[in-house]
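# model this:
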Amino acid sequence: MEEFRAVVLPYQLYQEERVNRKCTSTLWLSLQLALGLVIIGLLVSACSLPGVQSTTNTNTTSLTPKPTPKKSTHTVASQPSGTGKLPSGTPLPQDEVKPLTFNLAYNDGAMEQDVAQIFTPGSATFHQYLTPDQIVQRYALSGAQQQQVTDWLTQHGYTIDATDSLHTSIKVHATVANIEHTLNIKLNSYTIDGYQFFLQQGEPKLPEPVSSLVTSVIGLDNFAFPQFQPPFGFASHTATTLSSDCSKYGAKQTLTRNKLAAAYQVSQLYQQGYQGEGMTIGVAEFGDTYNPQDLAAYATCAGIAAPNVQNIDVDGHLASGTGQGEATMDLELIAGLAPKAQILDYQTDGKSTSFAQSMVDVFNRVASDHKVQVLSVSYGTYESAF
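Coordinates of the predicted model:
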């Protein structure tokens, strides 16, 4: 099942999520996703299961040295693949405000090497996990370099919205007129088959020394967004129906919590007294709502206590809703199999920024929080669909 395949250790997630793309901006997004997952691998794994010892690395002498960013002027965003030959576009209103994310240079190569050593038995740094501060020190821009980018942005009319604690990106907003002027591009709107979107025209570049400190700019188009569909007709099920008739629980008793636990041999852990005590499980959800009443009804039918779920806003605020996607199923299955674990639901509203950037933001937030031992990332479709 997709749900159980996705609930894996963070470093395994890192291995699964690497996707090679040709265009510059898309390649950076996949690298950023890998970066977020590697950071999770460094941080999250440090919180071990009961009986497993782990330590925090205080000796970084054997880690890869941090290089000085190379000076080069490069294109910081490319048109997404698949657009084909477009009709004439309509210029966006000059006073329209757009959010952008300036992704900062990171020493990805050094991080990958160090992660490999951290997970290699016999290595001098085996299981010597890094703290967020150590990650920033080893792989991120210095505070002074990040300030250079911030100063350039404010001097050129951008408003700073946020800078993440791992020094991976700076979120800003500015008018279309200002974006076009500073990046030397045009932003045009298009409508094809009833779908309206905007794209950049031209190759955005930044001057030195900022060019060597910024790897990409996200938000210059909204051409491609994944469309999620309820996998099993969730729309036909409501909290009222489920709570009043447990005969329909677990696909009419064919896939109950106990049967799942037995199939995946989790029930053996129950016999040893393990039901998720002391564990914190993270769940990544992107614009997919859930109804707390559904969770309560599921718990009643499964014979467990009400799940301990805490929502964490990452990009925007996601209010509770009908739960017609995978969010409800994710939370129910996790709560059912680990009923005494705490669940942190990292949410994005699906509107504040691009989907790919939301993924990066969630992974970075999980790494910065340093609270979960397992992160569930269940997309509902294959990776290349993004």
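# okay, CA-based contacts and neighbour counts for the rest of this
Noted.
# run a quick neighbour tally on residue 319.
Using other CA atoms under 10 Å, residue 319 is surrounded by 14 other residues.
# just say helix, strand or coil for the residue nearest to it when sequence neighbours are not counted.
Spatial nearest neighbour of residue 319, excluding adjacent residues (CA to CA, 6 or more residues apart in numbering): residue 289 at 6.9 Å. Look at residue 289: counting by DSSP: H, G, I helix; E, B strand; the rest coil, its state is coil.
# and after the helix ranked longest in the chain, which helix or strand comes next?
Secondary structure of the chain read by DSSP state H shows that its longest helix is helix 24-44. The helix or strand immediately downstream of helix 24-44 is strand 55-56, counting by DSSP states H and E.
# the structure of the following sequence is requested for comparison with the preceding one:
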Amino acid sequence: MRPRSLALTAALAVLPLTVVSLGVTAASAAPSPNASASRVALPNTVTPAVAHSQKKAGLPAAQQLSVAVSLKLRNTEALDAFLKAVSTRGTAEFGHYLTPAQFTERFGPTQADVAQVRTYLAAQGLTVSSVSDNRQVVNAHGTAAQITKAFGTQESAYFDAQKNRTFFANDSAATVPAELAGVVSGVSGLTDYTVRTTRNIAKPNTAAPHATPSGFGPSQYDGAYNLNKVGTDGTGVKVALWEFDGYKSTNLKTYDTQYGLTGPTVTTVSVDGASYDSAPGQGQGEVELDSEIVRGVAPKATQLVYEAPNSDQGEIDMAAKIVADNQVSVISISWGSCEPDTTAASMTAVNNSFKQAAAQGISIFSASGDDGSRDCTRSTSGANVKAVDFPASSPYNTGVGGTNLKVSGTSYSSESAWSTAGGGVSTQFAKPSWQTGTGVTGTMRTVPDVSSNADPQSGFAIYTQGSSAPGWQVYGGTSAAAPLWSGYAALYNQKAAAAGKAVLGEANPKLYSIANSASYSSTFHDVTSGSNQDFPTKTGYDQVTGWGTPVADSLATALLNSGGNPTGNTVTVTNPGTQNGTVGTAVSLQLSGTDSASGQTLTYSATGLPAGLSISSTGKITGTPSAASTGTVTVTATDTTNATGSTSFTWTVTGGSTGCTPAQLLGNAGFETGSAAPWTTTSGVVDNSASQAAHSGSWKAWMNGYGSAHTDSVSQTVTVPAGCKATFSFWLHVDTAETGTTAYDKLTVTANGTALATYSNVNAATGFVQKSFDLSAYAGQSVTVKFNGVEDSSLQTSFVIDDTALNVS
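Next comes the predicted model:
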């Protein structure tokens, strides 16, 4: 008999109380300038946590606070034009990056802007402690009463019951005098709510360390991704590690000794006085993971570990310092927070420094998160919110997703998506112009861009602090994927320098250009199996693995040919505009292109063509569409020097004269007959007990839930009429007694044996969620849809399925 269903709970750490006794006179006694008509509100300066937390009292008037006042960039249209040109092959600016002084002179706040802000803050009684070298951040401190006066918003203590956490925050948007509104973009430090978390999922405090390595070492991941064939070791390249904790140099040395690695000593760069190395905290394993993976990929690269306070102000100041120092050509970021829980004004301030990084030729690789498409799962917004992780969502970062890598010795074998790899759609940033290609949709920025191994089941051997002493741990998470790509960028930058070419710089425009070219299949491993909660993998780009994982040597060659030389050929493909067709009606469309070099022959290729169509090497698309569809077609032209150009357009194919009668094809779709037929199921699956409610009606398919090793399956075969669009959907409820973020029990959904998605105990949530998949590719065929649930030997997980449908139209 199946056990009673259990609600999934998560143990949440109680963070230190950051406000003093609430019995002291509060800052609300200070006069508020809010009512003045001469003040302007600064949007997005209130943490979203205020909306779902209980206000306790105003902060004590004398409590000291520190704030970061962010100043606006100037000439933003010209800056956007420069950033596009500096990463676009064939432009005069291509590869000609700016120095920090040049950037500040052209686009940064002026000295007069800084002086105006300093004068205002001082007049409110605040002490200005520092101004960032790029003039984008003015740091100041004072009492809560002075902060209230300066920014016209009450500072209060709040209690977040869900996280059992007390924090302080401003009750309403910060305001500034109207004369500062054109200068100031935001104020951070008014709340201490947002805390960046690591993106690895190992638990060194509960897992006993090993005496010898277990998991992938450098020879395996370097060999699998051909990193060892790039021909460089990172010599002369500096990489910044973006950290909110510290490390033990002895642990890093042990890793080096184990694998015979030698390179420059790792150096700490303190931000705002932070230096954790004498007593690292819970994030020590993250810092050491980042360093050891970069060392394993690019052993001779110099690593600078930037350590900052874990706060909005700390993150803003770290970003500004890295770009102002201008010591590195690569930044590796494995910390983040979900967008809905992060103050938008703080994200904007950090992103402005990321713009400067792009202008200076600095590549940034950020972990996409370890909670799938529900990045707020372990934070207040919760698992029901589709969300992505910042900073990976910044258009100037390359977001790195996660896979499960299988190797044969030290060679690549196969790869699938990691089921909890971060990915989805940003609500903060619009889709940049370079984000195009098969699978790229919508108007907002999507992540990730690329991926590499991250599943803890195929984890990395890392030497770090265990529960009582240092030892070997197996780490997973996109925290391992981001430094792997950062190490790759270091290898590439060394190779580019030897060839007299520019550093990689902002990577995404070049990576997307290659992914949309004929070189895609030889430069990336396209991962096409697996999913996260809301997005399946696809051919080409997807919101689980991006464009896939690197074939490092071939990718470096393609980048050198198309992404690292300030001069070269420019190939342009003429966009034919939106195309329409009908099933059964022949198509003939000639594409054309031009080349800046004379005597070149262009060879054409295409991705995303409707079924039944193909393109010739001369650019002519012909054939007869065989199924209704709407999608993005990308046509790429390549010349004899391997210079490429591409264009994308929408192609819609309708059902045509043969038509398609709308219908729902599945029999007994809601299981309400009380028996399985025409489904084929294992025993006891169709059920009407009260232990697990149906989505509607009384009956449903209840798979697994025994708390012992067990496999259940549900399948049905139907025929999809030719020329029809087909959509398969169902409602799913996952209930589990498992805890943590390891997938122990799994439900795989397939169509004719091809995986559409995988769910697990990690996806447990209250209530049903509808899932939907496009099966139009099976038009004119029989298709078997199947659910297969596998439960391990302990702790139940129930997969409840109801109200299925396979609709054609």
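# ok, the residue nearest to residue 319 of the first structure - contacts?
Counting by CA atoms under 8 Å, 6 or more residues apart in numbering, residue 289 of the first structure touches 318, 319, 320, 321, 322, 323, 324, 325, 327, 328.
# in the second structure, what residue corresponds to it?
Using TM-score structural alignment, the equivalent of residue 289 of the first structure in the second structure is residue 246.
# about what we covered before: helices - which of the contacts of residue 289 of the first structure land there?
327, 328.
# now the contacts of residue 289 of the first structure: which count as buried?
Restricting these to buried positions leaves 318, 322, 323, 324, 325, 327, 328, with burial counted as 16 or more other CA atoms under 10 Å.
# excluding its backbone neighbours, what's nearest the third one?
When you say that, I think you mean residue 323 of the first structure. Here the residue nearest residue 323 of the first structure, using CA to CA, 6+ apart, is residue 290, at 3.9 Å.
# how about the fifth one?
Of all residues beyond its chain neighbours, the one nearest residue 325 of the first structure is residue 230 (4.5 Å), with distances taken as CA to CA, 6+ apart.
# can you tell me the helix or strand for the one you found?
Assigned by DSSP H and E, residue 230 of the first structure belongs to no helix or strand.
# likewise for residue 311 of the first structure?
Using DSSP H and E, the element containing residue 311 of the first structure is strand 308-315.
# against residue 283 of the first structure, how distant is the residue nearest to residue 319 of the first structure?
12 Å (CA to CA, to the nearest Å).
# which residues touch residue 346 of the first structure?
Residue 346 of the first structure makes contact with 282, 283, 284, 285, 311, 312, 313, 314, 362, 366, according to CA under 8 Å, 6+ apart.
# the last one pairs with which position in the second structure?
To tie it back to what came earlier, the one meant is residue 366 of the first structure. Matched to the second structure by TM-score structural alignment, residue 366 of the first structure sits across from residue 322.
# and residue 112 of the first structure? What does it align with in the second structure?
Applying TM-score structural alignment, one finds that residue 112 of the first structure aligns to residue 80 in the second structure.
# tell me, how many residues neighbour its match?
A count of nearby residues for residue 80 of the second structure, using other CA under 10 Å, gives 12.
# and the strands in the stretch 201-350 of the second structure?
For the stretch 201-350 of the second structure, applying DSSP state E, counting those that start in this stretch gives strands covering 238-243, 267-270, 302-307, 330-333, 335-338.
# ok, longest helix in the second structure?
Assignment by DSSP H gives helix 478-498 as the longest helix of the second structure.
# for that one, name the packing helices and strands.
strand 238-243, helix 284-297, strand 330-333, strand 363-367, strand 398-408, strand 450-453, helix 552-562 (3 or more CA pairs under 8 Å, 6 or more residues apart in numbering; DSSP states H and E).
# in the first structure, what range does it match?
Across the first structure, nothing matches helix 478-498 of the second structure (TM-score structural alignment).
# with stretch 712-719 of the second structure instead?
Using TM-score structural alignment, stretch 712-719 of the second structure pairs with nothing in the first structure.
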